[in-house]
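> Got a sequence here, can you model it:
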Amino acid sequence: MKPYIIIIPLLIYAQLSIAQNIQRLRAEIQHGFIISHASDLKPVSDNRPTGFHVSWQRMGLGQNHWEICNCFYYIGAQFSWLSFGDRDILGDAYTLAGTFEPVLWRQNQWSLTLNSGIGATWLTKVHHPENNPLNNFFSSRFSFLLYVAPAIEYRFSEKWSGRLSANYNHISNGGRKQPNRGMNYPQVGVGLNYYLNREPLPVYERQHPGNEYLVWMESGFTTRKVDDENNRKPSISLVGGVKRAFSAFNGLGFGAEYNHDFSMVDESGDYGKHLLAPFISHHFIFGKFDFSQRMSWYAYRPEQLSSHKFYQRYVLTYNIYSGLRMGFSLKSHGHVATNLDFRMGWDF
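Predicted coordinates:
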């Protein structure tokens, strides 16, 4: 009987573990167009990127999972293949990404989700001054994909659901190598979800983030290339701001960012430039996650950035412990990504 004393509890635990989550597989095809955000990109922008992806996702049903996002959400992994429409100049992209997909609304068989992801991309064609001079989108075979995709789903059986999505994708190398114009390409996707198991969703009370004003501080760190030998210098940011939630998922704020960029050279040949930029921000608040979009104005900038008056910063952070937040951000001038950095902050 001793083996059964051990095996039976393990089987019960396994059943309870399965019962506490929903798992599904997805296959989706996507088709779209390339946004031409500069004159030198127009010759190769008249292409239609087409691809497909397969993914595995899991939704935890416990209250501890609900409290992370203040909603039910899927988290998983996705592999995708994409043809940019010109095999000789733009080539293909192969991507492995992590996904996060909260459920924003559901009614009977219908649901609305917001899928997002970040991953590593391998590009088969990149810029070369002699062999491939027209591809100014990419210069590094190893790059990064960021995407967001609202989707409407309809469940037509216990195991199957259909899906229609609108995808906005961005690929760049994060400023590691030039030229780094990056590519933005919207797509429409049609897909199918197959559920490995289904469970009824429990009912939990949604916690409102509160209407009071919240003061916060944040720091950022990255390194930037300074020469053709791939030598790099640090870029450090200090940020302060105020934000206020006005619904369960949305908030507004303002603040200022100071940046000391050691990769920029001054007139004397020394490295180190100061940048100062106030900003306004919008926040998507999903429990412990905060995804902010900041529009910043250069109040002080070096000569190297004289052609830019504004920049955007997209920041995703997670509250790991009692106000301490960690995450990453992407800075861009218009459609051109400048750099990715690591972020750490504190909500007071």
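
> contacts and neighbour counts: CA atoms only from here.
Noted.

> Just confirm Ile12 is within a helix.
Yes. Counting by DSSP: H, G, I helix; E, B strand; the rest coil, Ile12 falls inside a helix.

> With Leu123 as the reference, measure out to it.
Remark: distance between Ile12 and Leu123 (Cα to Cα, to the nearest Å) = 46 Å.

> Comparing those two, which residue is more hemmed in?
Between Ile12 and Leu123, Leu123 has the larger neighbour count (other Cα atoms under 10 Å), namely 21 against 11.

> Might one say that the more buried one is in contact with Ser139?
No. Applying Cα atoms under 8 Å, one finds Leu123 not in contact with Ser139, separated by 9.3 Å.

> Provide the secondary structure category for the closest residue to Leu164 other than its chain neighbours.
Closest residue to Leu164 apart from its sequence neighbours, by Cα to Cα, 6 or more residues apart in numbering: Val190 at 4.9 Å. What three-state DSSP gives for Val190 is strand.

> ok, Val190 - contacts?
Glu28, Ile29, Gln30, Gly162, Arg163, Leu164, Ser165 (Cα atoms under 8 Å, 6 or more residues apart in numbering).

> Tabulate those residues (TSV), appending distance to Asp347, secondary structure and neighbour count.
Shown next, in TSV, are those (distance: Cα to Cα, whole Å; DSSP: H, G, I helix; E, B strand; the rest coil; neighbours: other Cα atoms under 10 Å):
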residue	distance to Asp347	secondary structure	neighbour count
Glu28	39	strand	19
Ile29	41	strand	18
Gln30	39	strand	20
Gly162	40	strand	18
Arg163	37	strand	20
Leu164	37	strand	18
Ser165	34	strand	22
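
> quick one: which of these is nearest to Ser247?
Lowest distance from Ser247 to these (Cα to Cα) belongs to Ser165, with 24.5 Å.

> residues touching the nearest residue to that closest one once chain neighbours are set aside, list them.
Closest residue to Ser165 apart from its sequence neighbours, by Cα to Cα, 6+ apart: Ala151 at 4.1 Å. With contact set as Cα under 8 Å, 6+ apart, Ala151 has these partners: Leu112, Thr113, Leu114, Asn115, Arg163, Leu164, Ser165, Ala166.

> Widest-spaced pair of the contacts of Val190?
That would be Gln30 and Gly162, which, of these, are the farthest apart (Cα to Cα) at 14.0 Å.

> How much space separates Leu16 from Leu61?
For Leu16 relative to Leu61 (Cα to Cα), the value is 11 Å.

> which of these two has more neighbours?
The neighbour comparison of Leu16 against Leu61 (other Cα under 10 Å) goes to Leu61, with 20 against 11.

> The more buried one touches Pro202, doesn't it?
Yes. Using Cα under 8 Å, Leu61 makes contact with Pro202 at a distance of 7.1 Å.

> next up, for comparison:
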Amino acid sequence: MAFGNSFMRILKSGFVLYSLLLLSLPLFSVNDGSQSDDRGVIRLNLNINHGRMTPHYTLQAALNEDRITGLDISSIFLNKNEISLQNTVLGIGYFFSNLGNNEVYGYVHSAYLGMWFPLLTRGIPVQLKLGFGPGYVTQRHHPINNPLNRALGSHLNAYGQITLTGNVPLIRDKWLLRTGISFNHVSNGLIVAPNQGINTLAFHAGFDLDTGISHSGAMLVGRRQYSPGRQSFNISIASGIKQVDEYTGKQIIASSLILDYGYMLLPALNTGLGVGFYYNDTWAYPRFNSSLDEDNPPFPFQSALHLVLELEKKPLAVVLNPGFYIYRPTDEIPWFTGRLGFRYYFRNNISLMFGIKHHWFALADYFEWGVGYRFLR
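Here you go, the predicted model:
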């Protein structure tokens, strides 16, 4: 009953509907460059998830009582010159799941923007799916009513998904059985404390609903996709807000300068190296620095090297930047860092960026909002 009441309450609020509508707006500019009036097809997918929360704090491990059960409904958009599983494609989705303890952490509802990237295209095709969007959680931290919830300090959060899926064609090659594994993350990026974040790992299985598209054949390239061999240099600046003291509400502003070099190995994959320079005064506060000398706080600047992994389907790109610090003024800062986010490109050069800077993939540092410019060769 609690599951059903929670589900209906969020749907009636309009959160999912409005979020899906907003996320779908950039997709209207995605096409194959053809002048034909044939706009292609839409493919719907339904997946059921089952797994466990993966705690990264002692308190979370103690509260990890309920198995994860979730629902993932997504829709991908295909041009007529593209074959569903052989191209990088864009879409939107809705994700619903519990979070490991129904009473303390509740449930998450998310409307996300997704990108499906082919890893293997023959035999049993395998896709990497990356999703990112707003998420609403039904239970947040409250010092009196829900003090054990140190993971989620607000109802509104960000939701991220990394999924590997194998696809088995069925019934004359028109229907698909999808099965694989998903990693899900819910966090508000420490805009509101406390914010340990929650990670879940789940197996999933489901079906595509047929639209008459065959799934056999070699990998095809959309007409407007770049050819391999293109080089790029990207400069981005971003900033974010994080709460460093939940009792006083103290917030600080962090900022990033990101320099990336990319080389297009495949029609949708840029890879290379980059460096980030960060102003982040988090470790000048006792909550984050157990060895803090308040008379001599650590220098607020850090720098890190990272890999450039960018999956692009114009005008959108998913950004993955796993890396490590080359300068950190205190050992309290985890040495592994990175970001996961999106860029939206205007005229192939100017970009808007939104992402989450993290440590060890599981610990949110802050949300980054920024702009950038890309030089192409």
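
> care to give me the TM-score?
Once the chains are laid over each other, their TM-score by TM-score structural alignment, normalised by the length of structure 1 reads 0.78; 321 aligned residues with a Cα RMSD of 3.4 Å.

> quick one, what contacts the equivalent of Leu177 of structure 2 over in structure 1?
Counting by TM-score structural alignment, Leu177 of structure 2 corresponds to Gly162 in structure 1. Applying Cα under 8 Å, 6+ apart, we find Gly162 of structure 1 in contact with Glu153, Tyr154, Arg155, Phe156, Val190, Gly191, Leu192, Asn193.

> hmm, which of those are the buried ones?
Neighbour counting with 16 or more other Cα atoms under 10 Å marks Glu153, Tyr154, Arg155, Val190, Gly191, Leu192, Asn193 as buried within the contacts of Gly162 of structure 1.

> And the second one, how far from Asp228 of structure 1?
Distance, Tyr154 of structure 1 to Asp228 of structure 1, by Cα to Cα: 52 Å.

> can you give me the strands in the stretch 51-200 of structure 1?
In the stretch 51-200 of structure 1, the strands defined using DSSP state E, counting those that start in this stretch lie at 73-83, 92-107, 110-123, 142-155, 160-172, 183-197.

> could you dump these to CSV with distance to His282 of structure 1?
Shown next, in CSV, are the strands of the stretch 51-200 of structure 1 (distance: least, Cα to Cα, whole Å):
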stretch, distance to His282 of structure 1
strand 73-83, 21
strand 92-107, 18
strand 110-123, 16
strand 142-155, 16
strand 160-172, 18
strand 183-197, 21
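
> Return the member of the contacts of Val190 of structure 1 nearest to Arg224 of structure 1.
Nearest to Arg224 of structure 1 among the contacts of Val190 of structure 1, with distances taken as Cα to Cα, is Gln30, at 33.7 Å.

> list the contacts for that closest one?
Listed by Cα under 8 Å, 6+ apart, the contact set of Gln30 of structure 1 reads Thr50, Gly51, Phe52, Gln187, Val188, Gly189, Val190.

> counterpart of the first one in structure 2?
It stands for Thr50 of structure 1. Using TM-score structural alignment, Thr50 of structure 1 sits opposite Thr69 in structure 2.

> Surely its match touches Ser97?
Yes. Thr69 of structure 2 is within contact range of Ser97, at 5.8 Å (criterion: Cα under 8 Å).

> Report the secondary structure element holding the residue lying closest to the match of Thr50 of structure 1 once chain neighbours are set aside.
Spatial nearest neighbour of Thr69 of structure 2, chain neighbours left out: His50 (4.7 Å); criterion: Cα to Cα, 6+ apart. Assessed by DSSP states H and E, His50 of structure 2 sits inside strand 41-53.

> compared with structure 1, how much does the very next helix or strand once past that strand deviate?
Next in sequence after strand 41-53 of structure 2, counting helices and strands by DSSP H and E, comes helix 58-63. Superposing on structure 1 and averaging over aligned pairs (mean Cα distance after the TM-score superposition for structure 1), helix 58-63 of structure 2 comes out at 1.6 Å.

> in helix 58-63 of structure 2, what's buried?
Gln60, Leu63.

> Show residues contacting stretch 101-112 of structure 1.
The contact list for stretch 101-112 of structure 1 (Cα under 8 Å, 6+ apart) reads 69, 71-75, 113-116, 150-156.

> before we move on, back to that, now the contacts of Ala151 of structure 1 in JSON lines, please, with extra columns for distance to His65 of structure 1.
Listed next are the contacts of Ala151 of structure 1 as JSON lines, based on distance: Cα to Cα, whole Å:
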{"residue": "Leu112", "distance to His65 of structure 1": "19"}
{"residue": "Thr113", "distance to His65 of structure 1": "17"}
{"residue": "Leu114", "distance to His65 of structure 1": "17"}
{"residue": "Asn115", "distance to His65 of structure 1": "17"}
{"residue": "Arg163", "distance to His65 of structure 1": "24"}
{"residue": "Leu164", "distance to His65 of structure 1": "26"}
{"residue": "Ser165", "distance to His65 of structure 1": "25"}
{"residue": "Ala166", "distance to His65 of structure 1": "27"}
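
> closest to Phe284 of structure 1 among these?
Nearest to Phe284 of structure 1, judged by Cα to Cα, of these is Leu114 at 11.1 Å.

> OK, contacts around Ala337 of structure 1?
Ser172, Gly174, Gly175, Asn180, Arg181, Gly182, Leu330, Lys331.

> ok, of those residues, which one's closest to Phe342 of structure 1?
Taking these together and measuring to Phe342 of structure 1 by Cα to Cα, the closest member is Leu330, at 9.3 Å.

> The closest one against Asp341, yeah?
Yes. Using Cα under 8 Å, Leu330 of structure 1 is in contact with Asp341, at 6.7 Å.

> ok so, going back, for the residue nearest to Thr69 of structure 2, grab the count of nearby residues.
Neighbours of His50 of structure 2 (other Cα under 10 Å): 18.

> what stretch of structure 2 does stretch 118-128 of structure 1 fall on?
So stretch 118-128 of structure 1 is aligned with residues 132-142, judged by TM-score structural alignment.

> End to end on the matching stretch, go ahead and measure it.
OK, stretch 132-142 of structure 2 end separation, Cα to Cα: 26 Å.

> That stretch: which residues count as buried?
Under 16+ other Cα under 10 Å, the buried positions of stretch 132-142 of structure 2 are Phe132, Gly133, Pro134, Gly135, Tyr136, Val137, Thr138, Gln139, Arg140, His141.
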